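Enquirer: What follows is a predicted protein model with its sequence.
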Amino acid sequence: MPKDFSRTLRVADQVQRELASLIQNEIMDPRIGMITLTGVEVTRDYTYAKVFYTTLGGNENAQLAEEGLKRAAGFLRSQLAGKIRLRIIPKLQFVYDESIERGIKLSRLIDEAVGKT
């Protein structure tokens, strides 16, 4: 059976790919630095996109990166309009993704608990 992919998921995936390319090649803001886009959630009417990201330096660089990404959001949206064929290009909201750091902390706690027994 073929997998059921909704159009919203496909659009979110394409937005993530295009944004990653744009951030890497077009944005020269030093505040952004090395970031990884971990996911994109697009609303059903395509008006908003929540873009999740992580930074190489962890929480310390996350605040600076968020400021840079918010400042570049309009530019990124206009560039997306030229790359994605949608009637409505979503407004971008950048959110720091803490799930990786939480996973590392949980892994350390598990390792400590297993090591003590």
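Expert: Structure's in. What do you need?

Enquirer: Could you use CA atoms for every contact and neighbour count after this?
Expert: Will do.

Enquirer: Check for me that Ser107 belongs to a helix.
Expert: Yes. Judged by DSSP: H, G, I helix; E, B strand; the rest coil, Ser107 forms part of a helix.

Enquirer: try this one next to it:
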Amino acid sequence: MGQLRIEKVQELIKQEVSKIILQELKDPRIGFVTVTQVDVSGDLKYAKIYVSLLGSQEEVKNTWAALQSSLGYLRREIGHRIKLRCTPELSFQIDKSLDHSVHIQELLDKIKKNEAN
């Protein structure tokens, strides 16, 4: 399948999942969620949705549980909104890149402070 088509499907899924989480999911456990990336397999049968979760450990745990329980609803909605021959099987992955960048920034600040002394 063409790489351009896969990229378009990834972007469409990212936009729609973000919109559904923000506006339509009514689960009170869902906190601050950002969809950072979507990876779709070459045959468009599987989609990994990378999310960044913010909050305390308990809030992150509750949000993760709520997202996992909403996978069926999200897949059905994606199937209705994006016309594909078969709707991809969705799975969530936690995106740690934000935590990693904060850690790197802290290390750089520490090095800069040590050089100033």
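Expert: Alright, I've got the coordinates. Please read these numbers as outputs of a predicted model, since none were measured by experiment.

Enquirer: Now do the helices in the second structure.
Expert: 3-23, 57-69, 71-81, 97-116 (DSSP state H).

Enquirer: residue closest to the middle of the second structure?
Expert: Val51 (2.5 Å; CA atoms, centre = their mean).

Enquirer: Could you find the closest non-adjacent residue to the counterpart of that one in the first structure?
Expert: Structural alignment places Val51 of the second structure opposite Tyr53 in the first structure (criterion: TM-score structural alignment). Counting by CA to CA, 6 or more residues apart in numbering, Tyr53 of the first structure lies nearest to Leu37, which is 4.3 Å off, once chain neighbours are set aside.

Enquirer: Pretty sure the one you found sits against Ala20.
Expert: Yes. If you go by CA atoms under 8 Å, Leu37 of the first structure and Ala20 touch, sitting 6.6 Å apart.

Enquirer: got JSON lines for the helices of the second structure, with mean neighbour count too?
Expert: Output for the helices of the second structure, formatted as JSON lines (neighbours: other CA atoms under 10 Å):
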{"stretch": "helix 3-23", "mean neighbour count": "16"}
{"stretch": "helix 57-69", "mean neighbour count": "16"}
{"stretch": "helix 71-81", "mean neighbour count": "15"}
{"stretch": "helix 97-116", "mean neighbour count": "11"}
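
Enquirer: now for those helices, which one comes closest to Ile30 of the second structure?
Expert: helix 57-69 (4.4 Å; CA to CA).

Enquirer: distance from the closest one to the first structure after superposition?
Expert: Compared with the first structure after fitting, helix 57-69 of the second structure deviates on average by 2.0 Å (mean CA distance after the TM-score superposition for the first structure).

Enquirer: Next, count neighbours for the residue nearest to Leu56 of the first structure when sequence neighbours are not counted.
Expert: The shortest distance from Leu56 of the first structure to any non-neighbouring residue, by CA to CA, 6+ apart, is to Met34 (5.7 Å). Counted with other CA atoms under 10 Å, residues neighbouring Met34 of the first structure total 14.

Enquirer: if I line the two up, what does Met34 of the first structure land on in the second structure?
Expert: Met34 of the first structure maps onto Phe32 in the second structure, by TM-score structural alignment.

Enquirer: Its match reaches Lys61, doesn't it?
Expert: No. At 11.8 Å, Phe32 of the second structure does not count as touching Lys61 under the criterion of CA under 8 Å.
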